[in-house]
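**Q** sequence and predicted structure below; questions after.
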Amino acid sequence: MTDSALRQPRPRPDSFAELFTPKLVTSLREGYDGKRFVADVVAGLTVAIVALPLAMGIAIASGTTPDRGLFTAIVAGFIISAFGGSRFQIGGPTAAFIVVVYRTIETHGYDGLIVATLIAGLILIAIGYLRLGTYIKYIPYPVTIGFTAGIGITIFVSQVADLFGLTTAKLPGEFVAKVEALWAALPTLNPFAVALSAISLGLILGLRHYRPKWPGFLIAVVLASVATAVFALDVVTIGSKFGGIPRVPPTPQFPALSLAGVKAVLPDAITIAILAGIESLLSAVVADGMTGRRHRSNCELVAQGFANVGSALIGGLPATGAIARTATNIRSGSTGPISGVLHAVFLLVFVLVAAPLASYVPLAVLAAILAIVAWNMSEVHVVWRLLQNSGWGDRVVLTATMLLTVFYDLTVGIEVGVVLSAILFMHHMAEAVAVEAHGQAGALPGGMIGRDQADDDGRPYDPSQQTREDVVVYRISGPFFFGAANQLSTTLSRIGTRPKRLVLDFSAVPLVDTTGAATLRGVVEDMRKRGADVVLTGMSRPVRRSLVRFGIRRPEVSVLTAPTVEIALAQMDHQELAAE
């Protein structure tokens, strides 16, 4: 490194420039040579081979044409790798969007999907630049597992028609109606499609077990296509259903927007943005775990946003980071974002050169691929482990999220799951808060006063038995928030004779919310009406600020303070307590 480079100031780690510097720039700063380029070429080609059938299959399952999936993988994949905050992220259309995209097209048409994708991209850009990306990680694990398992079930059912070669009209989006339509179409079963599906499934799973480094998806597609062409099998192909794939990418154009149209698709846009944010950051976390690197979450979300805007402009599908393709990229020897950029370039070369060959691809083999993807998404072993080993609350959250995703709506499933998890968390936090009764200084560890109002020996606590009968001391442990504030009032209401002074030790309280402050104010006012004082000890600066903000320091509700309980008890004889 030159002296001038050493003298050049580098952005602070928390500066805007550093937080939103793409990992591609970071990677190139480290130095890039021919050896790393060769490794990235191999990784990019490997990922492109995996992404090729997936992009087409996901687009078809979403209710649109296969070229939409390919062009999304090219444009969005390039933007995500070039401008993202994860070094190894591979972006494109993913199976998680199938349910949302299918429903959006069914409700608002394809133009509505384009508008929803554009708005979702803008939402992701705003979330990233406002540095709100870290909050996405607060979506609970049972919720994530629940809706991904629900999506997996829905995807599998949507592929049954192509797996068995059933002749059906456009399947309805509602799950039960879809199952009924498939059941009614069973007499149209095509034995050639069943054979292709079964052989493709066996081949892919066999290669995954015995030759895991071989591109099982592409091998299955090629062999099934060759068999269909050579033996003239009577099965539905991309050519017979969609007329093939155009070689020339579409010209970017801005979709027509109207206030009514934006309002109509806004819920779907929010769902797309949430899914894109969750899946991209989950994929980035997986990549970090595999490589020991660290991603920039807000930079990644900004790139995801621009990728979805770019996809909307070329009439593509929603895009996000793909966990399986990202893992394949890492295992194939990628050294950085260049491999992701090259994966998009290789896909573009395929479209320009070999697009006519896609006409021979039977839909049965693509359905087999998506059936495997759906099984992987469902994570049956993880769901079973959570149902076996988790508490009842997490079981309810997981089950409710999964069932609502399958039978009602993905967005509602996520919302209900998050709300249930929040209620469960608040219940656990409230249970963790303790109000302990203490004796005089030197005998502070006293009995726990909670639901049973008993001391360590199981006997009811009687404050009058303390050595200092005019003083009662309580120690509050845990966050004093609305879920636990009532415990203090309940405990104090059981005191027989009111003391002259009530000492409340806040040394183990990390925070106080509005309800906690209001409860404390009520306690102070009640004690003062009875001619008694309230002494607060051990308050941290944040707790003190919260209490002052909510009016504890006002003259009519002033309290006495001391650093510790011991000092408070010692100063009572000298009346040296400070008033607030």
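**A** Structure's in. What do you need? Nothing here was measured: the structure is a model prediction, and the numbers come from that model.

**Q** rest of the way, CA atoms for contacts and neighbours
**A** OK.

**Q** distance of the residue nearest the centre of the chain from L386?
**A** When Cα atoms, centre = their mean is applied to the chain, the residue found nearest the centroid is I278 (3.2 Å). As defined by Cα to Cα, to the nearest Å, I278 lies at a distance of 20 Å from L386.

**Q** second structure for comparison follows:
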Amino acid sequence: MSLPLLPVFAAWRQTLKAGYSFKALRGDLAAGLTVGIIAIPLAMALAIAVGVAPQYGLYTVLVAAPLIALTGGSRFNVSGPTAAFVVILLPITQQFGLGGLLLCTMLAGLIMIAMGLGRAGRLIEFVPYPVTLGFTAGIGIVIATLQLKDLFGLSLSSQPLHYLEQVQVLLLALPSAHLGDALVAALSLAVLILWPRWVPKVPGHLAALAVGTVAGLALEALGIPLATLGERFSYSLDGVLHAGIPPFLPDFTWPWQLPAANGQPLGLSFELIRQLLAPAFAIAMLGAIESLLCAVVADGMTGSKHDPNAELVGQGLGNLIAPLFGGITATAAIARSAANVRAGAFSPLAAIIHAGVVLVAILLLAPLFSYLPMAALAALLLMVAWNMSEAGHVLHTLRIAPRSDVLVLLTCLILTVLFDMVLAVGVGLLLAAGLFIKRMSDLTDTAALPRHFHQALKDLPEHVLVYAIRGPLFFGAAEKALSVLRRFNNDVKVVIVDISAVPLLDMTALAALDNVLRDYRKQHVGLVLVGTSSRVRLKLRRAGILREEGHLAYVQNLEQARAKALSWLEPAVACANN
């Protein structure tokens, strides 16, 4: 007996099985170059959005992307920093600093590895679509709000954690807006919107940043100041402070040796792990949902089939190892993965090549990044937030979806914006589950069958009642359905219950049915159960309800139920006549 394969390297096994050719290599090279160019500005912008220096976003791509591509389960997923994590990671950075963020990412990686090894990949399919759409739209709103500071060059008095307080601070800071930042942001947004219509083969992100940088240099030459990446961020080399990002590779460092929010080394303690465990679980769940949704989209575009458990293990390994080299949280992104497919990717090698492009950019182009206007990067993230929010799709869903799904969507959206995604997803899942239980319980009913319903019921004595239960008998419907069986007068001697249309019973239903039997025994009323599936029959037998004792019987059809009821009534009639 052979041991099952561990859920790892599944994407490469699929690639080798499909056959690798020189044509596939050319496709991977083209896709890797294309996606790498897209990833560079996005990685830096997203790192800034979560409160760390831009190079940490590049380090994430450099380490996590090839590791996930090597060990994961999707041939076409491209991983790196994603906008979905901003609302979770920013509060962690503000409270625990860079070291806390990296340590939390490692914990999330361990959780995802455990999920993959536990074959939990398919469980993500049980997250309702309104929950996913609601929190992604809410995340888009939060990200867009956070970009207003750099879009207008505002000087904020504080950095509050909660959304309403953030909006209040932004409104109070509006008088500090700078013309240069606003002009560059407007020009960059215009390019991001119009460029794909004019030159769809060239990434609009690159064009927008190039135009924004040239415009920023021109404005500074005219004496109009604006914030740039080099002014905002710097690094130290041999005791000398340099503007921008370092043009060298990251060193291996344990996260707890990095500074916390107060500037002191973070340290490692049980209390710290306890505080980070909840956000780590949220990161793991969101990373799993994002990556697997991305893999499903890629499968739809290519006709391939990903391994969800291997993808979770790959994502977990990437998030476990990358923080040791300065990488923040990574997951697959639909935008990058879709661009990867459209550019001709065939295997995970494309994602590895895209990381190589980022490596070249770090080593050769790092000094040029200092000239990037912060307003242009904010415009880039604003467009990402708009695409992520799927505003048109949300409005369409609100028009056509059932009211219960609309309630779930709006609840998740509002809670994500006003509080956090962890609460939103938790409440959304509970609400969706409760509404589903309500809908399922509405499908279950117990009805009295009239004598003309079936030939076997004709001429039955009045002492016999016949019911039919239709629908699943579970905790949400059992008591309502079975309570009907107790509503009869003292003249009734036998109750026939047709349960052939009951597809399942849970323990609550079995307990409720057992209570009905006890009441019948006290009142000397016989019960005949008619028909059921093999699964239901097994549950009844294990619960001891199928045993024939006294006035309890199980029969296959209504003809047998009629005969059994009459056989029970004959001794009672004979006794009455005597």
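**A** Now that the structure is in, tell me what you want to look at. None of these values were measured; they are calculated from a predicted model.

**Q** E479 of structure 2 contacts A512, doesn't it?
**A** Yes. Counting by Cα atoms under 8 Å, A512 is a contact partner of E479 of structure 2 at 6.5 Å.

**Q** please say which of those two ends up with more neighbours.
**A** Taking neighbours as other Cα atoms under 10 Å, E479 of structure 2 and A512 compare with A512 leading, 19 against 16.

**Q** would you mark the buried spots in whichever strand or helix holds the more buried one?
**A** Applying DSSP states H and E as the criterion places A512 of structure 2 in helix 507-523. For helix 507-523 of structure 2, a neighbour-count test (16 or more other Cα atoms under 10 Å) marks 508-510, 512-514, 516-517, 520 as buried.

**Q** distance to L272 of structure 2 for these - can I get that in TSV?
**A** TSV is the format used below for the buried residues of helix 507-523 of structure 2 (distance: Cα to Cα, whole Å):
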residue	distance to L272 of structure 2
T508	41
A509	45
L510	46
A512	47
L513	50
D514	50
V516	53
L517	55
Y520	59
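
**Q** out of those residues, flag the one nearest to A227 of structure 2.
**A** Each of those was scored against A227 of structure 2 by Cα to Cα, and T508 proved nearest at 63.9 Å.

**Q** what residues are up against the counterpart of I92 of structure 2 in structure 1?
**A** Counting by TM-score structural alignment, I92 of structure 2 lines up with T104 in structure 1. Residues in contact with T104 of structure 1, defined by Cα atoms under 8 Å, 6 or more residues apart in numbering, are 110, 112-113, 265, 268.

**Q** let's see that with 10 Å instead.
**A** Listed by Cα atoms under 10 Å, 6 or more residues apart in numbering, the contact set of T104 of structure 1 reads 62-63, 98, 110-114, 116, 173, 265, 267-269.

**Q** that one and I272 of structure 1: what is the separation?
**A** Counting by Cα to Cα - T104 of structure 1 and I272 of structure 1 are separated by 10 Å.

**Q** overlap in contacts of these two?
**A** In contact with both T104 of structure 1 and I272: A116, using Cα under 10 Å, 6+ apart.

**Q** which stretches in the stretch 101-250 of structure 2 count as helices?
**A** 129-146, 148-152, 163-172, 179-198, 204-221, 229-232 (DSSP state H, counting those that start in this stretch).

**Q** shouldn't I245 of structure 1 be in contact with T237?
**A** No. I245 of structure 1 is beyond contact range of T237, at 11.8 Å (criterion: Cα atoms under 10 Å).
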